[in-house]
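Colleague: Below are the sequence and a predicted model for it; my questions follow.
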Amino acid sequence: MTTEEKTRRIRAYQPLTEEERRRQAERTSGEPMLDFTAGQVGTDSTPYIDYHHVDSLLSLQHPRSDEPAELTFYITGQVQELLFKLMFTETNRTRDLLLADRLDDALWYLRRIEKILRVLTVSWEPVSTITPTEFARYRDELGTASGFQSYMYRQLEFSLGNKSPRMAEAYRAVPWVHELVDAALRAPSLYDAALHLLRRRGYDIPSEAVERDYTQPYEEHPAVEAAWSALYTDQDRDPRLYALAEALCDLNYHYSRWRHTHLLVVERVLGHKPGTGGTSGVDWLRRAARHRFFPELWAVRSGI
């Protein structure tokens, strides 16, 4: 077959002959040719499309302006929502494993959460390329929409321990969303589960630090800091608990990196204008970036 014939066949999307398939398989050390229609029913899909619902997924992008950069903003937001969902699911799984005394399994899932957070942070990179001029061309299309209103993000924050009944009330206008957010508010957080585990392992965690109203923000307790300090002082007493302490710090570290990256991207694109959702924009993000989910684990470092 001449080069011209090969090119014509490729352009016409014609299948290879059996002889051509055999020769190509030999050139690739016997690797089988891919069959995109294997197991296919009908002619409007493939197994890959069916499994991932790719047709539905790729139909969900509806920018409202003619500005090309809006698609970058749009898709990045959707990607982050999916990562919020994944991280929320894995955080709850880890919490339940800690409550069930399955520490080794919990440590494995904390490793996965850290990897998700790395991807979440890097996902800001495309948005960081949007110039203020580009953003201004489609910002009005957002109206009052803001990532601050994300119910998946809010559930994630609650699962990690940043509880706020007032923030949950903001979703009451949409009953099914409020039900989801309220359930996350009332459930014990990942840190609550960790403190329960420390107490069961013999550390002096006061009852008021664990038997509490989970809808309320966690308040630092000197006895909890002392318990973590004892763990760090005598790491050989329970090396797996020490690994848990450091894994939780890793989680918080990478989450804070995501928050700080968000802050820098917004400051680069938006400057110090008010946020679209009614927040103060950069100033609000700067305050949020200072938050720590596991306060005693950070405080104890000063005394080591």
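Modeller: Received, thanks.

Colleague: Please count neighbours and contacts with C-alpha atoms only from this point.
Modeller: Fine.

Colleague: Could I get the full set of helices for the stretch 101-250 of the chain?
Modeller: 103-122, 125-128, 132-142, 151-160, 165-169, 175-186, 190-200, 207-210, 222-233, 239-270 (DSSP state H, counting those that start in this stretch).

Colleague: Of all those, which one is nearest Gly277?
Modeller: Closest to Gly277 of these, according to CA to CA: helix 132-142, at 9.3 Å.

Colleague: which residues sit against that closest one?
Modeller: Arg64, Ser65, Glu67, Ala69, Glu70, Arg268, Val269, Leu270, Thr276 (CA atoms under 8 Å, 6 or more residues apart in numbering).

Colleague: For those residues, which entry has the maximal number of neighbours?
Modeller: Top of the contacts of helix 132-142 by neighbour number is Glu70, holding 22 neighbours under the definition other CA atoms under 10 Å.

Colleague: That residue and Gln61 touch, don't they?
Modeller: No. If you go by CA atoms under 8 Å, Glu70 and Gln61 don't touch, sitting 10.2 Å apart.

Colleague: Now for the contacts of helix 132-142: which two are most distant?
Modeller: Across these (CA to CA), the longest gap, 22.6 Å, separates Arg64 and Arg268.

Colleague: right, and Asp192 touches Val210 too?
Modeller: Yes. Using CA under 8 Å, Asp192 is in contact with Val210, at 6.3 Å.

Colleague: Neighbour count: these two, which is higher?
Modeller: The residue with more neighbours, out of Asp192 and Val210, is Asp192; 23 against 19, by other CA under 10 Å.

Colleague: Give the buried residues for stretch 161-173.
Modeller: Gly161, Asn162, Lys163, Ser164, Ala168, Tyr171 (16 or more other CA atoms under 10 Å).

Colleague: residues in contact with that stretch?
Modeller: For stretch 161-173, contacts defined as CA under 8 Å, 6+ apart pick out 151, 157-158, 177-178, 181-182, 185, 188-192, 214-218, 293-294.

Colleague: second one coming, line it up with the first:
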Amino acid sequence: MTSNSRPEDIVRREGAQLDFSRSMSYGDYLQLDKILNAQQPLSPDHNEMLFIIQHQTSELWMKLMLHELRAAISAVARDELGSAFKMLARVSRIMEQLVHAWDVLATMTPPEYSAIRPYLGASSGFQSAQYRCIEFALGNKNPEMLKPHAHRPDLLAQVQSAYESPSLYDEALRLLAARGFPVPASHTERDWTRPYEENAQVEQVWLSVYRAPQQHWDLYQLGEELTDLEDAFRLWRFRHVTTVERVIGFKRGTGGTGGVSYLRKMLDVVLFPEIWKLRTDL
């Protein structure tokens, strides 16, 4: 902008660049018509819009999280740790976004939620196929968690695939074995559908990495990326519990779960146990 430019000249000049009738616009690229018309409240209550958008945006973040997490698992399997680190760091930051999303939902009071609850039917976040894929990709395998998706063969196939595939931690241990560390075969060639079991020999392997970080720098960094990831996941879970308790107390969840009691049990799940235990034993 020059000192002698007139406001009307600027508007005229910039306006010539604002006709998108012959090219793709911002809204076209992001398909905003679909996204912004996907909120269809069922109740007459003002606060249902918050409830819908909170969960829709969380599902979008989880879509990106799965995109990054699946790619990171593949990168670890190929021993391409540099790429994996970037993706895992992004997953941890996404989880931070999801933690703060609970802050917004926590502005909904118990009477406000009670006004919309009858309209939710049996729908529940417990039925989120994407969340279940995240849990399975991180190693928390449970065949009972396939059942909520049995009514949708397409979703069941996605969840089943995550259930039957090696988790992120499984691939990390297979990489350690490929690098020559004595990871027991029970933890590198196993039934991937089984929940992970802590192993003293696996901890010794990680201890050897952490006792010589300069010698095993990328594996040491892998351990810390896994620590960051589980730390963020724990915060996400904890904030979920406290928000649900704040809004509905100890009522049963709409999907039939125990609500807060069920969510609190999930806080005790440790995804990468040896990486946490070694901190005591170093």
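Modeller: Great, that's in hand. Model, not experiment: these values are computed from the prediction.

Colleague: where does the TM-score land?
Modeller: With the length set by TM-score structural alignment, normalised by the length of the second structure, the two chains reach a TM-score of 0.93; 278 aligned residues with a CA RMSD of 1.9 Å.

Colleague: how deep is the aligned residue in the first structure for Tyr26 of the second structure tucked in, by neighbour count?
Modeller: Taking TM-score structural alignment, Tyr26 of the second structure has Tyr48 as its aligned residue in the first structure. Counted with other CA under 10 Å, residues neighbouring Tyr48 of the first structure total 13.

Colleague: can you check Ile94 of the second structure too?
Modeller: Neighbour tally, Ile94 of the second structure, other CA under 10 Å: 18.

Colleague: what residues are up against it?
Modeller: Trp61, Met65.

Colleague: Please determine how far it is located from Leu88 of the second structure.
Modeller: Distance of Ile94 of the second structure to Leu88 of the second structure, computed by CA to CA, to the nearest Å: 10 Å.

Colleague: Please apply the same query to Cys133 of the second structure.
Modeller: From Cys133 of the second structure over to Leu88 of the second structure the distance is 16 Å, taken as CA to CA.

Colleague: For His196 of the first structure, the count of nearby residues, please.
Modeller: 21.

Colleague: so what's the equivalent of Asp250 of the first structure over in the second structure up against?
Modeller: Structural alignment (TM-score structural alignment) places Asp250 of the first structure against Asp228 in the second structure. Asp228 of the second structure is in contact with Ala89, Ser92, counting by CA under 8 Å, 6+ apart.

Colleague: so how far is Val202 of the second structure from Asp228 of the second structure?
Modeller: Noted for Asp228 of the second structure: a distance of 19 Å to Val202 of the second structure, by CA to CA.

Colleague: what's the counterpart of Glu203 of the second structure in the first structure?
Modeller: In the first structure, Glu203 of the second structure lands on Glu225 (TM-score structural alignment).

Colleague: just curious, which of the buried residues of stretch 161-173 of the first structure is nearest to Gly202 of the first structure?
Modeller: Of these, the one sitting nearest to Gly202 of the first structure (CA to CA) turns out to be Gly161, at 22.9 Å.

Colleague: Could you measure from the counterpart of that closest one in the second structure over to Pro153 of the second structure?
Modeller: When the second structure is aligned by TM-score structural alignment, Gly161 of the first structure is paired with Gly139. Gly139 of the second structure sits 22 Å away from Pro153 of the second structure, taking CA to CA as the criterion.

Colleague: just Ser74 of the second structure next, same as before
Modeller: 25 Å.

Colleague: do Glu189 of the second structure as well
Modeller: If you go by CA to CA, the gap between Glu189 of the second structure and Pro153 of the second structure works out to 29 Å.

Colleague: for Ala75 of the second structure, same thing?
Modeller: For Ala75 of the second structure relative to Pro153 of the second structure (CA to CA), the value is 29 Å.

Colleague: Looking at these two, which one has more neighbours?
Modeller: Ala75 (18 against 11).

Colleague: ok, the spatially closest residue to the more buried one that is not a sequence neighbour - contacts?
Modeller: In this structure, Ala75 of the second structure finds its nearest non-sequential neighbour in Ala84, 5.4 Å apart by CA to CA, 6 or more residues apart in numbering. Contact analysis of Ala84 of the second structure by CA under 8 Å, 6+ apart lists Ala71, Ala72, Ile73, Ala75, Val76.

Colleague: His240 of the second structure now?
Modeller: Val99, Trp102, Leu263.

Colleague: Could you report the neighbour count for the last one?
Modeller: By other CA under 10 Å, 18 other residues sit near Leu263 of the second structure.

Colleague: For it, what is the enclosing helix or strand?
Modeller: Applying DSSP states H and E as the criterion places Leu263 of the second structure in helix 260-266.

Colleague: what's downstream of that helix, the next helix or strand?
Modeller: Trace forward from helix 260-266 of the second structure with DSSP H and E and the next one is helix 273-281.

Colleague: Please compute how far that following helix lies from its chain's middle.
Modeller: 23 Å (CA atoms, centre = their mean, to the nearest Å).

Colleague: neighbours of the closest residue to Ser256 of the first structure other than its chain neighbours, just the number please.
Modeller: Leaving aside its chain neighbours, Ser256 of the first structure sits nearest to Ala289 (6.1 Å; criterion: CA to CA, 6+ apart). Neighbours of Ala289 of the first structure under the rule other CA under 10 Å: 18.
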